[in-house]
Structures are given as structure tokens and as C-alpha cells.
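**Student:** Build me a model:
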Amino acid sequence: MSRFSELKDLVLGLEADFEKFYDKQNQAAGTRVRKGMQDLKNLAQAIRTEVQDKKNTK
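**Tutor:** As a prediction, the model looks like this:
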């Protein structure tokens, strides 16, 4: 379940930057959002691979 917590923490950590970008048009926050989304994509891929490996070994 630690992977799920890691995923939640990453998403919740982006909340402030999303608000700054979309509500206040802060361009630097947009850069942080893009970076965070890339990190989220990489984490999701790692989790998918981990799940697939566990599924195949049983």
C-alpha cells in the first residue's frame, strides 16, 4: 500500500501549483505542474510494471 500513498502524496503535492497556474495564471507554477505530471506518469508506469511482474510470478 506504500505505492498508493506515494501516488496520493504526489497528486496532493501538485494541488497548490494547479491552483496558482489555473486561477492566477502563474507561468512558473505551470512548469512545476508539467514536471509533476511527468513524475506522475513515471510513477504510474513503475507501478504498472510492478503489478504485471507480481501477477506473472503467481
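**Student:** going forward, measure contacts between C-alpha atoms and count neighbours the same way
**Tutor:** Fine.
**Student:** residue closest to the middle of this protein?
**Tutor:** Centroid check for the chain by C-alpha atoms, centre = their mean gives Leu40 as the closest residue, at 2.5 Å.
**Student:** Could you pull up the contacting residues of that residue?
**Tutor:** 7, 10-11 (C-alpha atoms under 8 Å, 6 or more residues apart in numbering).
**Student:** could you say which helix or strand contains Ile47?
**Tutor:** helix 27-57 (DSSP states H and E).
**Student:** distance between that helix and the chain's centre?
**Tutor:** The chain centroid and the centroid of helix 27-57 are separated by 6 Å, computed with C-alpha atoms, centre = their mean, to the nearest Å.
**Student:** Please provide the structure for the following sequence as well, for comparison with the first:
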Amino acid sequence: MTKQFENMIHTIDSLTEEEVKALLKLIYARMDIVENGNGYSSEQCVSDTLNMFKEIPRIKHT
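**Tutor:** Sure thing, here's the model as predicted:
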């Protein structure tokens, strides 16, 4: 495992139940948009979701 991966796992472990639920809702909403149309591609969904995860440490530690 990389240091970046380990740091992300540690940060995810530190999220509250409320934060985790919000994150899951956002991920589900994006997947639903991909599945039900309007031009949001699965590639864009993955990219947006990865970017969201990259922001978690910054948001969590501010």
C-alpha cells in the first residue's frame, strides 16, 4: 500500500457517521445520473468521485 492510500484510509476512518452517509448519498446520486441519463458519462462520474475523495483530507483537516 502506498502512503497516500494509507492516509486516505485513516482519514475515512476518522469520518463521522453523518459524513459517511453524506458521502454515500453523493456517490449514489452521481451513479443514478449516469444510469438514468442526461449525458453524464461513467468516465466523468469516476473522475468526479475520485476528485471528491481527494478533497476529503483537505476538508477534514481544516
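**Student:** Any idea what the TM-score comes out to?
**Tutor:** Remark: TM-score between the superposed chains equals 0.40 [TM-score structural alignment, normalised by the length of structure 1]; 47 aligned residues with a C-alpha RMSD of 3.8 Å.
**Student:** circling back: rebuild the contacts of Leu40 of structure 1 as TSV, extending it with distance to Lys55 of structure 1 and neighbour count.
**Tutor:** Converted to TSV, these look like this (distance: C-alpha to C-alpha, whole Å; neighbours: other C-alpha atoms under 10 Å):
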residue	distance to Lys55 of structure 1	neighbour count
Leu7	20	17
Leu10	25	16
Val11	26	14
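**Student:** Now do whichever helix or strand Tyr22 of structure 1 is part of: which elements does it pack against?
**Tutor:** Here Tyr22 of structure 1, judged by DSSP H and E, is contained in helix 15-24. Helices and strands touching helix 15-24 of structure 1, by 3 or more C-alpha pairs under 8 Å, 6 or more residues apart in numbering; DSSP states H and E, are helix 27-57.
**Student:** now the helix it packs on against helix 15-24, angle please.
**Tutor:** 140 degrees (axes from the mean of the first three to the mean of the last three C-alpha atoms, to 10 degrees).
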